[in-house]
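Student: Sequence first, predicted coordinates after that:
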Amino acid sequence: MDWFTETLWPHWAQKIKVKEVLYHDQTEHQDLIVFESEAWGRVLALDGVVQTTTADEFVYHEMLVHTPILAHGRAEEVLIIGGGDGGCLREAIKHPGVKRITQVEIDAGVIEFCKQYLPTLSDGAFEHPKARVTIADGAKYAKETDDRFDVIIVDSTDPQGPGAVLFTEEFYRDCRRMLKPGGVMVTQCGNPSIHPDELEFTQSRQRAAGFADVTYYFAAVPTYIGGSMALGFASDDPALRLVDAQTLAARQVPGGLRYYTPEIHRAAFAHPAWMIRRVGY
C-alpha cells in the first residue's frame, strides 16, 4: 500500500502517504488499519476513516478537554465517555484540581490495542491513580449511574453505527442529569464545512434535552478531513462560555500544551456568518 485514501465522504477524498503498515485487519464488521505515514506520524483508521494521528491528535484532545475544565474553573470530577485511545484521559490528568477522571469505554480491546499501537496517546494515563476506567456501554452508564460530574467529555465516533446512540436527545438528557450544578458537557459535532447537518442536529437535540445554554467552538485538526472540527458546549450556566482570557490564564493552564491557550479558547467560540445563519447563532 503506497497511499491510504479516506472514504468518509463520497464527494471528497484525502490521501496520506504510507510508509509502513503496522496492523491491518478486515473482519465481517470493520476494517482496521494502523500505519506509519510520511507526514502525520502513526495513523489509525477505521472503515476507511482517519480516527487519529500522532502528529495532530493533540489539537483535538487539548481542545476537547482543557476548554471545558478551564471554563468551569473548579472541576474535580470529570467523566469521559468513549476516548479509548486515552488522549482525553492524558490531558485531564494534567489538571491538579481534578481529583478523579472516570472513563467509560465500551470495548476493553480498544484500550489495549491503542496502548500497544498508539502508546503516546495515553502516555501511561490508564495506570494513573486519578483514572477510574469502567468497561461499559456509555449510553447505558449515563442512564443508570448515580455518579455526578463537573465536566462530561463525549469523545465519540461519528453518528453512524454503534456511536449513533451518543448523539440522541435521550443521551444528552441523561448527561444533563449526571452534571452537578454549574457543570458542562462537550461533544464532537463533526466538520460543519462538509456536513453542517451534524452540527445542526446535535445542537438542536442538546437544546431539546433541557440545557439552558448550548453553543459550539472550533479546533483546527488538519487530518480530520476538511480541517475545522466543531465541538459542542452545553451547560445550564451561560457565563461558562464567556470567561475572558485573563481569568482562564489564572486558572492554572497546564504547562507544555501545544495548541490550547486562553486566547485560542476565547477565539474558538467565534462563529462564521454563514454558520450563524445555518445553526441560528
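Tutor: Everything's here; your move. Treat the numbers as computed from the prediction; the structure is a model and nothing was measured.
Student: rest of the way, CA atoms for contacts and neighbours
Tutor: OK.
Student: Burial check on E144, number of neighbours?
Tutor: By other Cα atoms under 10 Å, the residues close to E144 number 10.
Student: Beyond the longest strand along the chain, next helix or strand please.
Tutor: Selection of the longest strand in the chain by residue count, based on DSSP state E, yields strand 15-26. Moving toward the C-terminus from strand 15-26, the first helix or strand encountered (DSSP states H and E) is strand 31-37.
Student: Residues touching the following helix or strand past that following strand, excluding its own?
Tutor: Later in the chain than strand 31-37, the nearest helix or strand by DSSP H and E is strand 42-46. With contact meaning Cα atoms under 8 Å, 6 or more residues apart in numbering, strand 42-46 is reached by 30-37, 50-55, 118.
Student: redo that, cut-off 10 Å
Tutor: The contact list for strand 42-46 (Cα atoms under 10 Å, 6 or more residues apart in numbering) reads 4, 6, 16, 18-25, 30-37, 50-55, 57, 114, 117-118, 120, 157, 223.
Student: got another, please set it beside the one above:
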Amino acid sequence: MSRHRGSRAASVPDGGPVEGLYEIDTGTCELVKDRYLANGWILEVNGVPSSHIDVSDPTILEFEYMRWITQLLAGHFARDARLRALHLGGGACTMARYLAATYPNARQVVVEIDGRLAELVRDWFDLPRAPLLRIRVGEARNVLTSLTDATRDVIVRDVFAINRTPVALTTVQFTRHARRVLAPGGIYVVNCGDTRDLTNARREAATIGSVFEHTVMIADPAMLKGRRYGNVIIAGSDLPLGDSPTLARHLLGGAVPAQVWTDGQVRKFAGDARVLDDSEAPVERRTPEPGAHESGTSGTS
C-alpha cells in the first residue's frame, strides 16, 4: 500500500482515490481498498472505520445502519420529493451520495468539521456538485443553531469522536434546535453507538421523545437485547414513524436482520432514563435555547 505521510501539501493523484495515509486537520485519515468489492473503498479517520463507498454505484451501502436509515426515509418520503437534507457528520458523504441517486430532486448540505478531509473526499469521489450537494466546513452544533426555522425535511446526525457522539450533539437543547430547523413532517435521525448496557441509547431515546411526538428505533435483535456493542438508529418526527409493514419486512430481510420499535416501545425502552442536558457538555459547546436564537441571522445553507 502506498502511504502519503507528513505533509498537508501531498497532492491527491488525478483519476480517483488512491490508497494511503493522509494528514487532515483533525489528525489522519487512511483510504483502504475494499478487498471484497471491486470498486469499494473504506475511509478510516484516526484509525477508526468511518465510511464505505462504492465509486461505481452510490446505492451500495455496506454499513447496515445506513441501510436502516434509508429504509426508514423511503417509507416517509416519495422518490420525487424535493428533499432538503442536512447531514451532520460528513466522512465520505456516503449517505448524501445515496440520497442524491435515489431522490434526484433533493438538495443537500453535509457539515464536516475537518476542512482538509472535505477537500480530499471531493477529490477522491464523484460527488454531486452544488446546489445538489454542498459540503459546509464547520462544527455541527454551531451550524445547526445558525439555520433558519423549518428549512429542512431530513436531519441526519452521524458524528463520532472515536466511538462516541460528543455530548453537546445529544442534549435536549440540541434536539430542540433540530426540531426548530425541521419543516412540518420532517424527520430527525441519529446514529447512536452504544455498549451492551444501552445507557446511551436509553438516554437518547428519552431525549428525542421529550421533544418529538413520535419516535422510532431500529437495531438488530442482539443489540436490543444488550449482547454486544453496536449501532442503534433513533428518529423523531411530528408524524408517526415506522409503522409500515413494508419497513419491517425490509429490515428483517437485510444481511443483518433488524427490528423496528415504534413510539410506544421506544418510550417503554427509555423508561425513567434521564434526558441529556447541556450541563453535561463542555461549557464552550453550549448554545442558546431555540427561543433565544435570532432565526435567520446566519446562513441557511
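Tutor: Received the coordinates, thanks. Please read all numbers here as calculations on a predicted model, not as lab measurements.
Student: TM between them?
Tutor: TM-score for the superposed pair, counting by TM-score structural alignment, normalised by the length of the first structure: 0.66. Supporting figures: 235 aligned residues with a Cα RMSD of 4.0 Å.
Student: quick one: the helices in the stretch 101-250 of the first structure?
Tutor: Using DSSP state H, counting those that start in this stretch, the helices of the stretch 101-250 of the first structure run over residues 108-117, 119-122, 138-144, 169-178, 196-208, 245-249.
Student: G87 of the first structure contacts A125, correct?
Tutor: Yes. G87 of the first structure is within contact range of A125, at 8.4 Å (criterion: Cα atoms under 10 Å).
Student: what's the overlap in contacts for these two?
Tutor: Residues touching both G87 of the first structure and A125 comprise P119, with contact defined as Cα under 10 Å, 6+ apart.
Student: Give the aligned equivalent of R132 of the first structure in the second structure.
Tutor: The criterion is TM-score structural alignment: under it, R132 of the first structure has R134 as its aligned partner in the second structure.
Student: Give me the number of neighbouring residues for that match.
Tutor: When neighbours are defined as other Cα under 10 Å, R134 of the second structure has 18 of them.
Student: go on, the one 3 residues further on?
Tutor: For V137 of the second structure, the count of nearby residues is 18 (other Cα under 10 Å).
Student: and the gap between it and T148 of the second structure?
Tutor: Relative to T148 of the second structure, V137 of the second structure is positioned 18 Å away (Cα to Cα, to the nearest Å).
Student: One more: E64 of the second structure?
Tutor: When E64 of the second structure is compared with T148 of the second structure (using Cα to Cα), they lie 32 Å apart.
Student: between the two, which one's more packed in?
Tutor: Using other Cα under 10 Å, the more surrounded residue of E64 of the second structure and T148 is T148, with 21 against 17.
Student: pretty sure the more buried one contacts R179?
Tutor: No. Proximity of T148 of the second structure to R179 does not meet the contact threshold set by Cα under 10 Å, at 11.2 Å.
Student: what do the two both touch?
Tutor: With contacts taken as Cα under 10 Å, 6+ apart, T148 of the second structure and R179 have no neighbour in common.
Student: what's the average distance of the lengthiest helix in the first structure to the second structure?
Tutor: Longest helix in the first structure by number of residues, with DSSP state H as the criterion: helix 57-72. Comparing helix 57-72 of the first structure with its match in the second structure after superposition yields a mean distance of 3.2 Å (mean Cα distance after the TM-score superposition for the first structure).
Student: tilt between that helix and strand 42-46?
Tutor: Between the direction of helix 57-72 of the first structure and that of strand 42-46, the angle (axes from the mean of the first three to the mean of the last three Cα atoms, to 10 degrees) works out to 80 degrees.
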